[in-house]
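*Asks:* Build me a model from this:
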Amino acid sequence: MIVGDSISQGLEGDYTWRYRLSQNFNKHDVLVRFVGPWAGTSVLPASQPSDYPARTAEPVYTGRYRPGIDFRDNRHYARWGRQLHEAKDNIKDAVAAYGPDYLMVELGFNDLAWGVSCPERLVADIEVFVRRARDANPDIRLLIANVVHRTPLSADPNLADIIDSYNRMLPCRLGALSTARSRIALVDLARDYDPHSDAYDGLHPNNIGEFKIARAFADVFSSAFGRGRIDFLDPVPHMTDPLPIAAPAGITVTPRGSHIAISWPHVFGASGYWLYWRDATSGKGFRRSPLPILADSLELRVQHGHAYELMVSAARGLQESPTTEITSVVLDDHDAAVASAVP
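*Replies:* Predicted structure coming up:
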């Protein structure tokens, strides 16, 4: 059972490293069954709650994979935004329910990046995670990955040092936890994973990163549990294989008091959207939303009687689609939004 976060669940349109690993087992004619409660990738929701970001939309586990692939053995226990601090509290029930013989664990980035845990606390959570998994299956074998880096963030300049600190602590602690009955093997993802070339957004794996993560797990599985006969067969590609992202088909505007609700048809594979808007009445130029919009809609505060011009593009990490045609909107005194395309 693969236990992980967004790196393991994947986004709509990904192959995922889980697929690459499954393909490797198939090429070795090794019968492996992936287990877990979920089977899909993550998808952006239609909307976020009114108190977002304090509360986010319910996670989605039904997203599709890259068109054209056959990934039937796709069960997993990975979720976008997941933390080890949370996973340690439900791993016992999951192991009991789905009966895995092995756990492949890729967790910890969100704990460190979001300030949920310091390195010492995260290592302590690993101990609890292992103990509770063994409560359900004393013979469980585990492959536990360290934490990959992401490209630098100006808002969190110390993150790389924090990750390095945790990764230095992990091998010794896993060695102490490993037993003859329930062995633990370290998967050194951080050694080979380069967020500059292996990720489509500075963190989440592109096709190169998927191969590298799958290879790391496969080779450790082979050496620790497979008697050296299940090494990763496929060469890691040198070229990226980005999913083409289309522009949203159009914009719909609905008045909501002093706000307008702006929505657009979902774009397959989008990791977010950029809104470009300007107050045409005041003569100001277009502004772009400070961050990608993580839903197929948003609300924008406007002034009555002012004309606004809006356009939206879809994003997938650093990739951005063309924008929609410009739509002009005026909120009249009766709270009716009059929208029209700008020629």
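*Asks:* rest of the way, CA atoms for contacts and neighbours
*Replies:* Noted.
*Asks:* Ser42 reaches Gly81, doesn't it?
*Replies:* No. Distance between Ser42 and Gly81: 10.4 Å, which falls outside the contact criterion (C-alpha atoms under 8 Å).
*Asks:* between those two, who's got more neighbours?
*Replies:* Here Ser42 and Gly81 are set side by side on neighbour count (other C-alpha atoms under 10 Å), and the busier one is Ser42, at 24 against 16.
*Asks:* Could you find the closest non-adjacent residue to the more buried one?
*Replies:* Taking C-alpha to C-alpha, 6 or more residues apart in numbering as the measure, Ser42 lies nearest to Leu11, with 4.7 Å between them; neighbours along the chain are not counted.
*Asks:* compare with the first, here's sequence two:
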Amino acid sequence: MSTDHSDEGTEGASADGAKPRFRPGPLGLAGVALAAMFVTLLLIQSFIGTFRPGGEPPEREPSPATGSPPEGTARIMVVGDSITQGSSGDYTWRYRLWKHLDEQVGADVEFVGPYNGVLDVSGDGSGSQGYADPNFDQRHAAVWGAPVKKLSEHIGEQVAEYDPHYLLLMAGVNDFVGGGNAPEALEEVRDLIRTARVVRGDLQIVLGELTPVRGTDDDKRLNRQIAEFNMALPSVAEDMTGQDSPVVVARTSAHYSAAEDNWDTTHPNARGELKIAAAFADALAGPLRLGAPYPRPLPEVPVGPQTRPKVSVAEQDADKLVLSWKRVLGATRYQVLQRRLRPDPDEQVPLLTEPTPAEDGRMSVEVDHLLSGATYEFVVRPFKGGDGGRRSRVVKVPFDADPPAAPKWVRVDDRREFLVWAAVTNATHFEVWRRPMKCAEPSDEEDPDDADGASSAAPACEPRDAKGPGKGKGWTSVAVVNGDRRWAIDTDGKPAAEFVVVSHRDYLAGGAADPVEFVVED
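*Replies:* Prediction:
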């Protein structure tokens, strides 16, 4: 760019009005010569490498990248994919890093970025604010399902708009899911760093290792690419480190177990979040001197949804009952456990029926094949993927359907062999009660009304009282009849007995028929 000096003073001009030519002194000439020699060396270096008199120097260990926190608030932009964004019900590793820096260390930090939500695993959109604990700085630049190249497309404008001092990047798994390989993903990481530095040359960068996957259809290939990516990441950090822009690696995959630390194939549960956050905290504190390392050993944290479902009985009839509860944040499925409490207690077992969502934001499950007259207890446990959360409190439900009516047409059959009766709606079985009748000894005197003059051998018998089982004395339960409506008469050796048939539905006693008298004949 030229500069107009026409309005400057003309003192020292020649007689013809021209300005005198600059004449350097001895020191000036020496300075010009040195400058020319330096430029020449730079030109030579650009073509043949660094000028090294006496040959190649011995190999030296690369000095670790170092940084320093800015004056005032340190702005941190976290960039990544679903592992960084998180989903409903998650704390996210961003939360755990924020809590460490802000509350445990007292660092003056601010998270920046264009987004503040997580993915709603219920399917209602990625703008969900459903954090397990929303009390932290939620801003980020992570996008569910994004490969590194997709993140690079917007990183320049994001850095320009939010002006972060630190950029934390953890991405690459989606590159492999899409068929890419580690060298390609690493080159995309380099491009992202270059693009971000065009906007801010003193950006301090932390690259997170990728965590392993488990349970996909392609575990072997994916984990091989992840391992290759992680192995090469320190070299990328060293190569991309600039004088004012250090690049360091967070050892996020160290001690990380996909079986224990993921809630599904890929995404971290609470334990995994903590391990990732601790690794980033260590990288920020060590080389970059922001904050402090995460305290060890890491605390034990519960996994799975931590909100208890509040379960109630929404409906009950003679055949079933319906349990209902409000959806639990972050739950991807529920397990309903059932146990018969009394009578005849049994083991707690999971129901095979899947709960279904309703439009009012609640879940419900229909429970059938319950036994009338029994008391059951139910527990609902929410799961996120494979991680079970806090169980509901026990709900006790007496299942008392309407008792069946008393049997009708109870009688002795024509051959005097069976007690028979009519069918009863909803009765599952019948109980037969017996009581011996009061009988007088038979008389040896001739019966005056008997034309043959024979004596009366039949005893004179009558009921003990007019009360049935449960009220009268002497009654004994002698048989349970399933799948039939007759019973072979047995007086237990007594000359006469009365019988009562009671309907049952499972454990629930129904109506009792009127007593039927039976006298044994010689």
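*Asks:* what's the counterpart of Leu122 of structure 1 in structure 2?
*Replies:* Aligned counterpart of Leu122 of structure 1 in structure 2: Ala185 (TM-score structural alignment).
*Asks:* do Ala185 of structure 1 as well
*Replies:* Ala185 of structure 1 maps onto Val248 of structure 2 when the alignment is built from TM-score structural alignment.
*Asks:* Quick one: average offset of the helix or strand encompassing that match versus structure 1, please.
*Replies:* Under the assignment given by DSSP states H and E, the secondary-structure element containing Val248 of structure 2 is strand 247-250. In this overlay with structure 1, the average offset of strand 247-250 of structure 2 from its partner residues is 0.7 Å by mean C-alpha distance after the TM-score superposition for structure 1.
*Asks:* For structure 2, just list every one of the helices.
*Replies:* Here structure 2 has its helices, by DSSP state H, at 26-48, 82-85, 93-99, 148-162, 173-177, 182-199, 219-240, 258-261, 270-285.
*Asks:* As a markdown table, these with distance to Val516 of structure 2 and mean neighbour count would be great.
*Replies:* Conversion of the helices of structure 2 to a markdown table gives the following (distance: least, C-alpha to C-alpha, whole Å; neighbours: other C-alpha atoms under 10 Å):
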| stretch | distance to Val516 of structure 2 | mean neighbour count |
| --- | --- | --- |
| helix 26-48 | 118 | 12 |
| helix 82-85 | 76 | 25 |
| helix 93-99 | 77 | 22 |
| helix 148-162 | 87 | 18 |
| helix 173-177 | 79 | 20 |
| helix 182-199 | 89 | 19 |
| helix 219-240 | 75 | 17 |
| helix 258-261 | 69 | 19 |
| helix 270-285 | 70 | 24 |
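*Asks:* can I assume the match of Leu122 of structure 1 is in contact with Val148?
*Replies:* Yes. With the criterion set as C-alpha under 8 Å, Ala185 of structure 2 and Val148 qualify as a contacting pair; they are 6.8 Å apart.
*Asks:* Quick check: neighbours shared by these two?
*Replies:* Shared between the contact lists of Ala185 of structure 2 and Val148 (criterion: C-alpha atoms under 8 Å, 6 or more residues apart in numbering) are residues Gly172, Asp175.
*Asks:* which one in structure 2 is aligned with the residue nearest to Ser42 of structure 1?
*Replies:* In the superposition onto structure 2, Leu11 of structure 1 corresponds to Ser87 when matched by TM-score structural alignment.
*Asks:* could you measure that match against Asn116 of structure 2, distance?
*Replies:* Between Ser87 of structure 2 and Asn116 of structure 2 the distance is 12 Å, computed by C-alpha to C-alpha, to the nearest Å.
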